[in-house]
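K.L.:
Predicted model follows, preceded by the sequence.
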Amino acid sequence: MLGNLLILLGAFLLLYAGGSYVQIEYNRMAARGDNNLPAPQRMVDIVPRIHLPQLYQPAPTQREPVPAAFTVPVLGSGNDIVGPPPEAAEQPFVSTIERIVIPRINVDSKVIEVGWDIETRENGDQVAVWQVAEYAVGHHHGSANPGEGDNVVLAGHVGGYGKVFRELYSVEPGDTIIVYSAGQQYLYVVQEHLVLDEENVPLAQRIANARYIQPTALEAVTLVTCWPETGPNRFTQRIIVRALPYGTVEATDPASVEPWSIR
C-alpha cells in the first residue's frame, strides 16, 4: 500500500515538474518579440526594493500628469527610506511600446506596461515599489513613449526565469537599441553605461540614482536592471544604460563619453 502511494506521489511530482517546465518554456518563447503570441503578464514575486522619500517630484506634462505626492519608486532595497503611496493619475496612461531589440546582447523582447505595488512596513509606513516583469521587458507607467521627447524607462529582470536583461552589463556606448512603438521603429544610440551602488550608500546617492528614471525633458531611453546576478552582493547595484535618438547632436559622438563607470 505504501509503495503504491509513493509511486503515485512520484508520478504526480513528475507531472507537476514537467508541466511547470513546459509553462516556463512557453512563457520564454511568448516573451520574444519575433512572434505574435500574447506577451506573458507575470510579474516577479520577490524583487529587490528601494523606497525613496518625497524629495523630488517631476512637473506634470500635458501628456500624462505624474501621480502626485510621491517619488517614483525604483528597483532596490532599503531599510530606512520611505515615501508616501502614489495617488491616481488624472488621466489614464497608455503605453504604446510593443517590442525592444538590443543587437549587442541578442535581446528581442516584447514590452509590457508595469506599475507599482503599495506595501505597508512594520512601522505602518506605506511605500510604492515598481513591479518587474518576469519574462518580458517592463515599460514604467508614467514614463514617456518614444517620440514624446522625454525619458522612456524600460526595466528587465537579470535573474529568474526570463533573465531578459542578464547581459545588459555588456552593452557599451555606441551600441544601438531599436524600440517598436505604435507601429513605428525608433533607433537609439547608447551614450552611458553606469553601475550604481544602491545598498549601504548615503541617502544623497540613492536620490541621485533615482533621477535616472525621472523625466529628462529630452528624448532618451533608460534601461534598468539589478546587478550582480549572483554572489554575496547579489542585487546590491543597478545597471543603468542611457541612449539617445540616432542623429541627435549628443548621439553622434559616442567617443566623447566614458565606456562605462561605477559610482
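P.N.:
Everything's here; your move.

K.L.:
C-alpha from now on. contacts and neighbour counts both.
P.N.:
OK.

K.L.:
Now do the strands in the stretch 51-200 of the chain.
P.N.:
74-75, 97-102, 107-114, 116-120, 126-130, 137-140, 151-155, 176-181, 184-197 (DSSP state E, counting those that start in this stretch).

K.L.:
deepest of these, which one?
P.N.:
Ranked by mean neighbour count, the strands of the stretch 51-200 of the chain are led by strand 137-140 with a mean of 27 (mean count of other C-alpha atoms under 10 Å).

K.L.:
which residues are contacting that strand?
P.N.:
Strand 137-140 has contacts (C-alpha atoms under 8 Å, 6 or more residues apart in numbering) with 95, 97, 100, 109-115, 132, 152-157, 164.

K.L.:
Same check on stretch 207-220?
P.N.:
52, 58, 72-74, 143, 146-153, 188, 196, 198, 222, 240, 242-245.

K.L.:
hmm, which of those residues are the buried ones?
P.N.:
Neighbour-count burial (16 or more other C-alpha atoms under 10 Å) applied to these gives 52, 58, 72-74, 143, 146, 150-153, 188, 196, 198, 222, 240, 242-245.

K.L.:
show me where the stretch 1-150 of the chain has helices.
P.N.:
In chain order, the stretch 1-150 of the chain shows helices spanning 2-31, with DSSP state H, counting those that start in this stretch as the criterion.

K.L.:
do the stretch 151-263 of the chain as well
P.N.:
Under DSSP H, counting those that start in this stretch, the stretch 151-263 of the chain gives helices at 203-210.

K.L.:
Structure two is appended below for comparative analysis:
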Amino acid sequence: MTTTRPAASSTRVLGGVTTVLGELLVTLGVLLLLFTGWQLWWTDVVADREQAQTAAALVDRWADPQLVPTAGDAPVPDLAEPLAGEVFGLVHVPRFGPDWQPRPLVEGTTTADLEAGVGHYAGTALPGEVGNVAIAGHRNTYGKPFHGIAELQAGDPVVVETAEGWFVYRATTARVVRPDQVEVVAPVPGEPGAQPTERLLTMTACHPIGTARERYVQHAAFDRFVPRAAGAPSELTQVTP
C-alpha cells in the first residue's frame, strides 16, 4: 500500500501546477483583451484629436475675410497635383451625423496616411476631374472616419472641400468586393482601361468591421462645384434627415 503514496503525491503536485498554469493563462488572456481594447480606444482618441486639429488649421488657412459672397455655382477648377502625404482637402459626409467631424484628405493610402485621415489613392482623379476620385478610410481605429459607410443612402451628399471650394458628389451604388478587385477604383469603376466621361468618386473601407477580409465600396457621382466665395453648400448647412 505504501507504494501508491509517491504516485498520489505526484498527481497532487501535477494537478496544482496545471491549476496555476491555467489561472496564469486565463489572467494573461484577460490582460491581452484589456490591452487590445485600450489600444483600439486610444488610437481613436489620439486620431480624433489630431485630425480635428489638422482640419481646423486648414479651415483657418483657407479663410479669406476679403472674399465677397457670390451666388450660384462656378466652373469646375483644375487642382494642382498634391505631394505624397500632403493634406489637401477635407471630406464631409452629413449622413454620418452631427457628431462626425470633417476628415483631412491625405495624398496616399499608406498606414501613416490613413492614420492621419482619409487617404486619396495616388494616380486616381482629383476632386472635380473627369474620372474616379478614389478615397479610403478606416471603419475602426484611428478615428474610424468611414465607420458608417454602409449607412449611406442613394442621393446622400459626399462633399470634398479644398482651398478652391466644395465639390459635391451624391451616393449612387454600393457593393462588397475582395481586396484584389482593384478595378473598383479604376477611372471607370469595374472597367479597367475604359475611357472615363463622368466625374465620379469612390469610397472604400474594410469589411466587415474589424477585419480586412473584404472591402465595402460606395460609389458617388458629381453634382456640382461651389466656389469658396459662394459660402458652404446647403448640403453642409442643413440637417440630414
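P.N.:
Right, received. Where do you want to start? Since the model is a prediction, treat every value here as computed from it, not as a measurement.

K.L.:
Quick TM-score on the pair, please.
P.N.:
Put the two chains on top of each other and the TM-score (TM-score structural alignment, normalised by the length of the second structure) is 0.54; 155 aligned residues with a C-alpha RMSD of 3.5 Å.

K.L.:
Residue 116 of the second structure and residue 186 of the second structure, how far apart?
P.N.:
Distance, residue 116 of the second structure to residue 186 of the second structure, using C-alpha to C-alpha, to the nearest Å: 24 Å.

K.L.:
same deal with residue 112 of the second structure?
P.N.:
Taking C-alpha to C-alpha, one finds residue 112 of the second structure at 23 Å from residue 186 of the second structure.

K.L.:
Compare these two (neighbour count), which wins?
P.N.:
Using other C-alpha atoms under 10 Å, the more surrounded residue of residue 112 of the second structure and residue 186 is residue 186, with 22 against 12.

K.L.:
wait, what's in contact with the counterpart of residue 156 of the second structure in the first structure?
P.N.:
Aligning on TM-score structural alignment places residue 156 of the second structure opposite residue 175 in the first structure. Counting by C-alpha under 8 Å, 6+ apart, residue 175 of the first structure touches 103-104, 189-190.

K.L.:
ok, 7 Å please
P.N.:
Contacts for residue 175 of the first structure were tallied using C-alpha atoms under 7 Å, 6 or more residues apart in numbering; they are 104, 189-190.

K.L.:
Nearest residue to residue 38 of the first structure in space, ignoring adjacent ones along the chain?
P.N.:
Spatially, and ignoring its direct neighbours in sequence, residue 38 of the first structure is nearest to residue 30 (6.3 Å; C-alpha to C-alpha, 6 or more residues apart in numbering).

K.L.:
What does the one you found correspond to in the second structure?
P.N.:
In the second structure, residue 30 of the first structure lands on residue 50 (TM-score structural alignment).

K.L.:
burial count for that match?
P.N.:
By other C-alpha under 10 Å, 18 other residues sit near residue 50 of the second structure.

K.L.:
isn't residue 96 of the first structure right next to residue 143, touching?
P.N.:
No. Assessed by C-alpha atoms under 7 Å, residue 96 of the first structure is found out of contact with residue 143, at 11.2 Å.

K.L.:
Need the overlap of contacts for those two.
P.N.:
Between them, residue 96 of the first structure and residue 143 share no contacting residue, judged by C-alpha under 7 Å, 6+ apart.

K.L.:
what's in contact with stretch 149-163 of the first structure?
P.N.:
By C-alpha under 7 Å, 6+ apart, the residues outside stretch 149-163 of the first structure that reach it are 28, 132-135, 137-140, 143-146, 164-166, 213, 215-226, 229.

K.L.:
And the buried ones among these, selectable in ChimeraX?
P.N.:
To isolate the buried ones among the contacts of stretch 149-163 of the first structure in ChimeraX, judged by 16+ other C-alpha under 10 Å, type:
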select :28,132,133,134,135,137,138,139,140,143,144,145,146,164,165,166,213,215,216,219,220,221,222,223,224,225,226,229
